[in-house]
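A.B. asks: Sequence unavailable; structure follows:
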């Protein structure tokens, strides 16, 4: 978590856990700390961590079992891929908007993306 970030604390926590699941760092069946334990570890309110877990449940990324805890959901890989694609599209739209703001044509943007992609493959 970063105090310098403009994002609220719960968004920072949510983003970190979501990213860990979508990247495969956390996999199906992995247990998460209890809401109270996470709050204690991060020195935040229990309400904050409860809100994070509720949001992750809405996204079908975790399952919470009363008396047992919260676990990474058994959601299939197609769902996770779809979620990642949706986030990637949002980032692409942001890049398109910004490139228009600086007067970059679609063709220039594609060329730049191609160049960066080729450089990434050679590393």
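C.D. replies: That came through, no problem. On a predicted model such as this, the values are computed, not experimentally measured, just so you know.
A.B. asks: okay, CA-based contacts and neighbour counts for the rest of this
C.D. replies: Fine.
A.B. asks: which other residues reach the one helix or strand residue 118 maps to?
C.D. replies: Using DSSP states H and E, residue 118 falls within helix 106-122. For helix 106-122, contacts defined as C-alpha atoms under 8 Å, 6 or more residues apart in numbering pick out 96, 99.
A.B. asks: Pull out the buried positions in it.
C.D. replies: Of the residues in helix 106-122, none count as buried by neighbour count, 16 or more other C-alpha atoms under 10 Å.
A.B. asks: what's the spacing between it and its chain's center?
C.D. replies: Offset of helix 106-122 from its chain centre (C-alpha atoms, centre = their mean, to the nearest Å): 25 Å.
A.B. asks: Pasting the second one now:
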């Protein structure tokens, strides 16, 4: 499993791990029932601490993306189609909120941001 951590990213490392795993779960790269790497193995592969990965796994379990069997490991949780769609929408909204904050920091108006978003969506449809 490839997890890329960026030291220049302002987000904590556990959030980076968590978000990358969520993306892999929601896009289907990690299938329901699939076992995740052990906390120690993923920490070693990602060159981070066990505590970082453990925190990411705890959050993922709390948010309903994975489940853990004591002594067995952590697995991708099966989600119903509606639940999966809602999770995707929630992730998209979180990223959109971040983008809007960024736009405000650049002093862009709501109209400017709407126009840019519309243009991006139109270009994506082509």
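C.D. replies: Ah, there it is. Note that the coordinates shown come from a computational prediction; the quantities given were computed from them, not determined experimentally.
A.B. asks: Strands along structure 2, start to end?
C.D. replies: Taking DSSP state E as the criterion, structure 2 carries its strands at 66-69, 73-76.
A.B. asks: which stretch among those comes nearest residue 41 of structure 2?
C.D. replies: Nearest to residue 41 of structure 2, of all the strands of structure 2, is strand 73-76, at 11.6 Å by C-alpha to C-alpha.
A.B. asks: The closest one aligns to what range in structure 1?
C.D. replies: Under TM-score structural alignment, the counterpart of strand 73-76 of structure 2 in structure 1 spans residues 69-72.
A.B. asks: what does stretch 23-36 of structure 2 give?
C.D. replies: Matched against structure 1 by TM-score structural alignment, stretch 23-36 of structure 2 falls on residues 19-32.
A.B. asks: gap between residue 107 of structure 1 and residue 114 of structure 1?
C.D. replies: According to C-alpha to C-alpha, to the nearest Å, residue 107 of structure 1 and residue 114 of structure 1 sit 10 Å apart.
A.B. asks: could you pull out the helices for structure 2?
C.D. replies: In structure 2, the segments counted as helices under DSSP state H are 13-26, 39-46, 50-62, 81-105, 110-125.
A.B. asks: Go through the ones you listed and name the closest to residue 32 of structure 2.
C.D. replies: Comparing the helices of structure 2 under C-alpha to C-alpha, the one sitting nearest is helix 13-26, at 8.1 Å.
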